[in-house]
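Undergrad: kindly generate the corresponding structure for this input.
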Amino acid sequence: MKNQIILNLPVQDLARSKAFFAALGFIFSDRFSGENAVFMNIVGDTIQAMLTTEPFFESLIGKPVAQAKQANEVVICLSCDSREEVDTLIAKAVAAGGRTPHPPEDHGFMYDQGFEDLDGHLWNLVWVAEEA
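TA: Take a look at the predicted model:
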């Protein structure tokens, strides 16, 4: 069996969220997708996300859905191949309706910037120099 990471993220508007992540270049699969969820490849076929409508997500967990625009439990961090890739993805996220919660941080050996998606989930993009 292949190891995978699959994030399950509740969203308010599935079509709008799919369009947002498509604008960033993420690829969607029909696998496990339907009217309540879409399956999104983040990094190849080893790290994916299942974007689910909030009511469907709530039916899976049996408790209220936390509103990520009000409080966050997790920050999803993705590594990038270069500073330019970080900046390009941030620009795409902002152009698609996301926002940046803080300016880029440049530590010389490491560069990062975050964005908040349409539902308030926080994503951090980071480049680290190989020699670090």
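
Undergrad: for the rest of this, base every contact and every neighbour count on C-alpha atoms.
TA: Will do.

Undergrad: and the closest residue in space to L89 that isn't next to it in sequence, what is it in contact with?
TA: Nearest residue to L89 in three dimensions, chain neighbours excluded: L24, at 6.2 Å (CA to CA, 6 or more residues apart in numbering). L24 makes contacts with 89, 92-93, 96, as judged by CA atoms under 8 Å, 6 or more residues apart in numbering.

Undergrad: make JSON lines out of those residues and add distance to D117, neighbour count and secondary structure.
TA: Below are those laid out as JSON lines (distance: CA to CA, whole Å; neighbours: other CA atoms under 10 Å; DSSP: H, G, I helix; E, B strand; the rest coil):
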{"residue": "L89", "distance to D117": "12", "neighbour count": "19", "secondary structure": "helix"}
{"residue": "K92", "distance to D117": "11", "neighbour count": "17", "secondary structure": "helix"}
{"residue": "A93", "distance to D117": "7", "neighbour count": "24", "secondary structure": "helix"}
{"residue": "A96", "distance to D117": "9", "neighbour count": "19", "secondary structure": "coil"}
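
Undergrad: second chain to compare with the first, below:
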Amino acid sequence: MTYIFVNLPTTDLDRAKEFYTALGFGINPLFTDDNAACVVVDDNIMFMIVTREYFQTFTDKQVVDPKTHAQALTALTCDSREAVDEVAAKALAAGGAQPRETQDLGFMYSRSLEDPDGNTLEFLYMEPSAVEQGPDAYLAEQGAGSQASA
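TA: This next block holds a predicted model:
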């Protein structure tokens, strides 16, 4: 079994924990201390929210400020368009921001959000038949033409 741990720097660990629990994610206390919090997204995916100082001990590279530089965009799927909007509303109410407009490509609906530190999270719903067929075939079947590259 493969687990995914996404490490995200924070300037305020308590604020970050409040933000991620407001989205409905849990905290694993076995991997949480004064330097980091293990946010459980699902059984195999965890966000390690790490103080900037502790994060720096994992790399010799400069740790960028996620408010001004993009290093990664973490995308998570949802079960419906409504679920995307629900998690976005929770994120915004918990101090997050939506730096870009909602994207609706017909086969995929997504919202790009930032946590209070500026780390980018994308929540998206993709039509199951678009996953099976590919976006161009799905859109052609819907009579929408090719918007997959839009």
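
Undergrad: may I see the buried residues of the helix or strand hosting S129 of structure 2?
TA: If you go by DSSP states H and E, S129 of structure 2 is part of helix 128-133. The neighbour-count check on helix 128-133 of structure 2 (16 or more other CA atoms under 10 Å) flags A130 as buried.

Undergrad: do the same with stretch 56-69 of structure 2
TA: Judged by neighbour count using 16+ other CA under 10 Å, the buried positions of stretch 56-69 of structure 2 are 65-66.

Undergrad: can you list contacts of it?
TA: With CA under 8 Å, 6+ apart as the contact definition, stretch 56-69 of structure 2 has outside contacts at 52, 55, 71, 117-120.

Undergrad: could you pick out the buried ones from those residues?
TA: Applying 16+ other CA under 10 Å to the contacts of stretch 56-69 of structure 2, the neighbour count classes 52, 55, 117-120 as buried.

Undergrad: of these, which is the nearest to D136 of structure 2?
TA: Here the nearest of those to D136 of structure 2, counting by CA to CA, is T120; it sits at 27.0 Å.

Undergrad: who are the contact partners of that closest one?
TA: Going by CA under 8 Å, 6+ apart, the list of residues near T120 of structure 2 reads 66, 70, 72-74, 112-114.

Undergrad: alignment lookup: it to structure 1.
TA: Aligned counterpart of T120 of structure 2 in structure 1: L122 (TM-score structural alignment).

Undergrad: quick one: A97 of structure 2 and D117 touch, right?
TA: No - in this structure, A97 of structure 2 is not within contact of D117 by CA atoms under 8 Å, at 9.9 Å.

Undergrad: just the element for the residue positioned nearest the centre of structure 2, please.
TA: By CA atoms, centre = their mean, structure 2 has its centre lying nearest to L121, at 2.6 Å. Following DSSP H and E, the helix or strand that holds L121 of structure 2 is strand 120-126.

Undergrad: next, the mean deviation of that strand compared to structure 1.
TA: Overlaying structure 1 shows strand 120-126 of structure 2 at a mean distance of 0.7 Å from the equivalent residues (mean CA distance after the TM-score superposition for structure 1).
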